[in-house]
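Asks: heads up, no residue letters with this:
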């Protein structure tokens, strides 16, 4: 679409802000607006996200959190404009220049995420029966997954000639089974530890944490953007997807990921039960299981594509396994150090 068409399309929207556009560029769902009042970012979103999105931003502002790319109100005080069945909101255009390397950038992102969670932290009431139902549902699902891979590996090994995908699954089977068992054990530990509790911690979850949604102004300060999927939930709902995306690559030991996580934990420490839940969901081999299940149900199978997909998701499993193992090790060392310090303190008090 030409700039003239963009101008015609966006002028009715921008009129609500008293902004007259001179030139417009499009980047996906975002329009960069050059206008008589400066450069703006106009974003198009689905109307179903609008109400909660604005409510969460206003809530965070009220709590004193201001590291969100500002959403400008219209002339009559609205924070979004409905036009042609699409919702639009206006923000400043941040330069987002690279003034730091990737490691420093993600450290700042995790510090800001910890601040966002700290300022929005509140307790919610949990019905123990609902918690038990949730635990039973997840446990049952993971038990069925275990039964599926056990049955499928037997079926594959019983064949005279296995397909390339089946052979690869059999090679990966033991790792997948161990990951499933670990996830189930950690979930059980979490439930046993919290089943009598009627309160849980909740925060405003950003919903789409990534380095692409953490932008810098001309002073080098970082701001979160793209909060359309923000909601109330557990803090790990922001951490897990971010780390999983980073680990969804070739085999690697991502020590940076562990460093970034502990930058976050320095400013927003997770409770023991929250760590258990983090480890349980992080270790779960869901992505690799979905490929195996899809292959099993498929009537037309492209072996090359399935082998590539299975291998890629197995790399994610192994990359996650390394991070989970390191978290376990660090948390164990912290508890040992705390126990030693407590014992030394008791000895000092008795002498």
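Replies: Yes, it's here. Worth saying up front: this structure is predicted, and the values here are computed from it rather than measured.

Asks: hey, let's count contacts and neighbours off CA atoms from now on
Replies: Noted.

Asks: mind checking how far whichever helix in the chain runs longest is from the chain centre?
Replies: As assigned by DSSP state H, the longest helix anywhere in the chain is helix 303-350. Centroid separation between helix 303-350 and its chain, computed with C-alpha atoms, centre = their mean, to the nearest Å, is 19 Å.

Asks: Which other helices and strands does it contact?
Replies: Packed against helix 303-350, as judged by 3 or more C-alpha pairs under 8 Å, 6 or more residues apart in numbering; DSSP states H and E, are the following elements: helix 164-194, helix 236-247, helix 255-267, helix 272-283, helix 286-297.

Asks: got the buried residues for the last one?
Replies: Judged by neighbour count using 16 or more other C-alpha atoms under 10 Å, the buried positions of helix 286-297 are 286, 288-289, 291-292, 295.

Asks: dropping in the other structure now:
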């Protein structure tokens, strides 16, 4: 593999003194003076042009939170070897920060990217409303399915830990479905009076592994990037953050102003984010998978996966409370 790395480094005019493989696709290179990160990407010919466009946008709009890539001697943003695309960035050490500061820095960074790349287009609200009305009807049917699961498990003389967890979380799911129904109504009410839809550059796989805190905060790995509503990025990020207990709900909501100070969200977008966070289908699917093939995975892993998903739904409930509280405060300020 070192021979391949040397060939790629040559395209950048770099002569490696030391090569260290950090992960399957990431290498740290030293030329004796500087450190570089070389990534063997998952890019393909179909998405390569858009990936290049991201870095041109970052340069032209001075988006500092997208870590820059080096140019090859042929002024390309990538190098090719055996039909694989590689790109080179500076190797930066990450500073240790407390959790609250990590979250605020991340909100700041992605908020800057979303607002600087924002585009607004007119949309056919009738089509959008129809889509969410159908989703609302389908979600309402999940109560019967969840109740069926509980009744099925309660027939067992001795429930497995997974079955017991499903039964104890039934009330949570009941609440999720009720709040989701309410949230969709509020979203539809807002979107009826709003003919515009915002699109921003979205990372597509936003999580803490793709964040680097150096002198500035950088967001790495834009291989899955796309243009979509900023809510897509935020929903992916928040779901990842609340899978474990490392971040509390209050940390994520209390610091959210760090994001909205850059990219102010409309009421419809805040409700849309709540709808994505309250998506009950992954939870239901895990139960159905267990019923269809209970021995497909270990009991510990099945319980953990269900618990991870339930935490995401619980945060969705907290997020809806946060949105309603913020809305109430703003309405009171207007009246005063």
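Replies: Perfect, I can see it now. Only a predicted model underlies this, so the values are computations on that prediction, with no experimental measurement involved.

Asks: ok so, going back, out of the buried residues of helix 286-297 of the first structure, which comes closest to residue 333 of the first structure?
Replies: Each of the buried residues of helix 286-297 of the first structure was scored against residue 333 of the first structure by C-alpha to C-alpha, and residue 286 proved nearest at 28.9 Å.

Asks: In the second structure, which residue range corresponds to stretch 65-74 of the first structure?
Replies: Per TM-score structural alignment, the counterpart of stretch 65-74 of the first structure in the second structure is residues 63-72.

Asks: got the buried residues for the matching stretch?
Replies: Under the neighbour-count criterion of 16+ other C-alpha under 10 Å, stretch 63-72 of the second structure has 63-69, 71-72 buried.

Asks: hang on, the earlier thing: from the buried residues of helix 286-297 of the first structure, which is closest to residue 177 of the first structure?
Replies: For the buried residues of helix 286-297 of the first structure, the nearest to residue 177 of the first structure is residue 289 (10.2 Å; C-alpha to C-alpha).

Asks: so who does the aligned residue in the first structure for residue 239 of the second structure touch?
Replies: Matched by TM-score structural alignment, residue 239 of the second structure corresponds to residue 244 in the first structure. Residue 244 of the first structure makes contact with 282, 316, 320, according to C-alpha atoms under 8 Å, 6 or more residues apart in numbering.

Asks: thinking again about what came up before, and residue 54 of the first structure, which of the helices and strands packed on helix 303-350 of the first structure is closest to it?
Replies: Of all these, it is helix 236-247 that lies closest to residue 54 of the first structure, at 18.8 Å by C-alpha to C-alpha.

Asks: Give me the distance from that closest one to the chain's centre.
Replies: Chain-centre distance of helix 236-247 of the first structure: 4 Å, with C-alpha atoms, centre = their mean.

Asks: Comparing that helix with the second structure, how large is the average distance?
Replies: When the second structure is overlaid, helix 236-247 of the first structure sits 1.6 Å from its aligned residues on average, using mean C-alpha distance after the TM-score superposition for the first structure.

Asks: For that helix, buried residues please.
Replies: Across helix 236-247 of the first structure, burial judged by 16+ other C-alpha under 10 Å covers 236-239, 241-244, 247.

Asks: now swap in stretch 198-208 of the first structure and tell me
Replies: Residues of stretch 198-208 of the first structure classed as buried under the neighbour-count rule (16+ other C-alpha under 10 Å) are 201-208.

Asks: mind putting those in a markdown table, secondary structure and distance to residue 169 of the first structure included?
Replies: Below are those laid out as a markdown table (DSSP: H, G, I helix; E, B strand; the rest coil; distance: C-alpha to C-alpha, whole Å):
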| residue | secondary structure | distance to residue 169 of the first structure |
| --- | --- | --- |
| 201 | strand | 39 |
| 202 | strand | 38 |
| 203 | strand | 39 |
| 204 | strand | 39 |
| 205 | strand | 36 |
| 206 | coil | 36 |
| 207 | coil | 33 |
| 208 | coil | 31 |
